[in-house]
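Enquirer: What follows is a predicted structure for the sequence shown.
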Amino acid sequence: MLADFVSSSEKLCQFAIQLLLDPATGAVNFVKSLPFRDCDVQINMLVVDLQGGDRVACDLVSERPDWDIDDEGLLRLALQHHGIRLVEIDYADIDAEPRASNCAFIWSHRDHPVPVSIEKAINRALTAHQGLTIRSLSTLIGLRDPKPEISALVCQGVVMTDLSVKFGPNAIIHKTSDPCRARNLLRRTSNRFGKTVS
């Protein structure tokens, strides 16, 4: 989803990872420019497609240079033309806990090998119970600490969790394919995109 995304900004990369792991996110792209009227308008923002069809451009205000009134107006018109809502994100949003620590931990295990037998056991347990705490899941599959395996599966999009809740024994894990749970998680997590720029 972010194959062409390269940034020297550690914070922007951290935020991109948070977006990729968020259950409310359908896709994330770094958009350099958008066609509008007879020109390409420079955007240089992460654009997020949320579950449900909403599109959001994330303006990292802590790093961007000041806009002059003409550039800002043109950018807003281009985004509006393409049906993209503009929201402001700052370092405080990116560093908010427990999401920041949760995402860092989960992402650090993205390449952790998950044996097929463990993945199948997790899938069976979540199918039978439609959401389990990590503690309960650990007991059911017979693995003392399944957080690395769960993290890898979150990165693969197989399971999901509410990233605004500490990723510990009481965190609840759901199958990504459970549409009811996905809608519930969307309602909770979509609030982080609430700072719409008017």
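Expert: Perfect, thanks for sending it.
Enquirer: rest of the way, CA atoms for contacts and neighbours
Expert: Fine.
Enquirer: Would you map the strands across the protein?
Expert: In the chain, the segments counted as strands under DSSP state E are 25-36, 39-50, 55-60, 85-89, 132-133, 159-161, 172-175.
Enquirer: between those strands, which gets nearest to residue 117?
Expert: Between residue 117 and these, the tightest spacing by C-alpha to C-alpha is seen for strand 159-161, at 15.6 Å.
Enquirer: Quick check: which helices or strands does that closest one pack against?
Expert: Under the contact criterion of 3 or more C-alpha pairs under 8 Å, 6 or more residues apart in numbering; DSSP states H and E, strand 159-161 touches helix 147-155, strand 172-175.
Enquirer: ok, 6 Å please
Expert: Counting contacts by 3 or more C-alpha pairs under 6 Å, 6 or more residues apart in numbering; DSSP states H and E, strand 159-161 packs against strand 172-175.
Enquirer: Below is structure B, check it against A:
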Amino acid sequence: MSDSRLPRRFDLFTSAKTACAIRARHPALHEALVQATLDPSVRSIGYQAKAIVGAAEVTIDAVIMQQDEGRYLLDVVPARQLRDLEQEGLVRLAVRELELQVKTVTMEELRAQPRRGNCAFVWSYKERAVPVGIRMRVLQALRDDGPMELGRLLEGLHADRDPAPAVMSMACNDLIEIDLASHRLGPGSMVRART
């Protein structure tokens, strides 16, 4: 018999950038977490359930992203929890005391193309195993030649099988960056090693 209070397994989001499993209680939050994972400016994604405000413990249920510019609370509009005015005020105080900036993401931003389609496509390869030989060749090529177009990278790998799934998996595993926001994913998409 299962306990309905426990999160279902598919509600838990993990990636190479998450410090722990994050309960993605809403599909929009899950999508925002996928897009954040594939965003080169996001270094890590964490979760904080509670914070202390004055002498009170406050439930903040916060997804926190470490980006190049600082720490952000991920505020996904369609996934917001309903709070009364007092709770909302305490959460805002906690966010201020934690010195978090707020990154608000609307449904329109989540649906924006080409990023949404590109992220969904790349993320579909997250579980794909990457042979060590291909991993080493990809990383060596990007180290030696710097950022390059995806088509050029794939042509230079000389693999027995199509190396594209392995490259997509490497992006999911935070080993490389692919520009997923500028254009529809294709031969001209820029790829670079993670720094």
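Expert: Looks like it came in fine. Keep in mind that what you see is a predicted model, and the values were worked out from it rather than measured.
Enquirer: Got a TM-score for the two of them?
Expert: The TM-score (TM-score structural alignment, normalised by the length of structure 2) is 0.81; 176 aligned residues with a C-alpha RMSD of 1.9 Å.
Enquirer: returning to what we had before: could you dump the strands of structure 1 into TSV with mean neighbour count and distance to residue 71 of structure 1 added?
Expert: Below are these laid out as TSV (neighbours: other C-alpha atoms under 10 Å; distance: least, C-alpha to C-alpha, whole Å):
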stretch	mean neighbour count	distance to residue 71 of structure 1
strand 25-36	17	13
strand 39-50	18	9
strand 55-60	22	14
strand 85-89	19	14
strand 132-133	19	48
strand 159-161	24	39
strand 172-175	23	43
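Enquirer: Give the aligned equivalent of residue 118 of structure 2 in structure 1.
Expert: Using TM-score structural alignment, the partner of residue 118 of structure 2 in structure 1 is residue 102.
Enquirer: re earlier: of the strands of structure 1, which is nearest residue 189 of structure 1?
Expert: Here strand 25-36 is closest among the strands of structure 1 (C-alpha to C-alpha), at 9.3 Å.
Enquirer: corresponding residues in structure 2 for the closest one?
Expert: Against structure 2, strand 25-36 of structure 1 falls on residues 42-53 (TM-score structural alignment).
Enquirer: now stretch 79-90 of structure 1
Expert: Residue span in structure 2 matched to stretch 79-90 of structure 1, by TM-score structural alignment: 95-106.
Enquirer: who's in contact with the matching stretch?
Expert: 71-77 (C-alpha atoms under 6 Å, 6 or more residues apart in numbering).
Enquirer: Recalculate using a threshold of 8 Å.
Expert: Residues from elsewhere that reach stretch 95-106 of structure 2 (C-alpha atoms under 8 Å, 6 or more residues apart in numbering): 32, 53, 70-78.
Enquirer: okay, how far is it across it, tip to tip?
Expert: For stretch 95-106 of structure 2, the first-to-last residue distance is 19 Å (C-alpha to C-alpha, to the nearest Å).
Enquirer: One more: stretch 98-118 of structure 1?
Expert: From its first residue to its last, stretch 98-118 of structure 1 covers 27 Å (C-alpha to C-alpha).
Enquirer: what does residue 46 of structure 1 align to in structure 2?
Expert: Per TM-score structural alignment, residue 46 of structure 1 is aligned with residue 63.
Enquirer: re the thing from before, for the match of strand 25-36 of structure 1, what is the distance to the chain centroid?
Expert: Taking C-alpha atoms, centre = their mean, to the nearest Å, one finds the center of stretch 42-53 of structure 2 at 15 Å from the center of the full chain.
Enquirer: Average separation of that stretch from the aligned part of structure 1, please.
Expert: Here the mean offset of stretch 42-53 of structure 2 against structure 1 after fitting is 1.7 Å, by mean C-alpha distance after the TM-score superposition for structure 1.
Enquirer: Spatially central residue (nearest the centroid) of structure 2, please.
Expert: residue 37 (1.6 Å; C-alpha atoms, centre = their mean).
Enquirer: Can you tell me how far the aligned partner of residue 64 of structure 1 in structure 2 is from residue 100 of structure 2?
Expert: Counting by TM-score structural alignment, residue 64 of structure 1 lines up with residue 80 in structure 2. Computed as C-alpha to C-alpha, the residue 80 of structure 2 to residue 100 of structure 2 distance reads 17 Å.
Enquirer: who's more crowded, these two?
Expert: Between residue 80 of structure 2 and residue 100, counted using other C-alpha atoms under 10 Å, residue 100 has the larger neighbour count: 18 against 12.
Enquirer: State the distance from the more buried one to residue 163 of structure 2.
Expert: Note on residue 100 of structure 2: its distance to residue 163 of structure 2, by C-alpha to C-alpha, is 40 Å.
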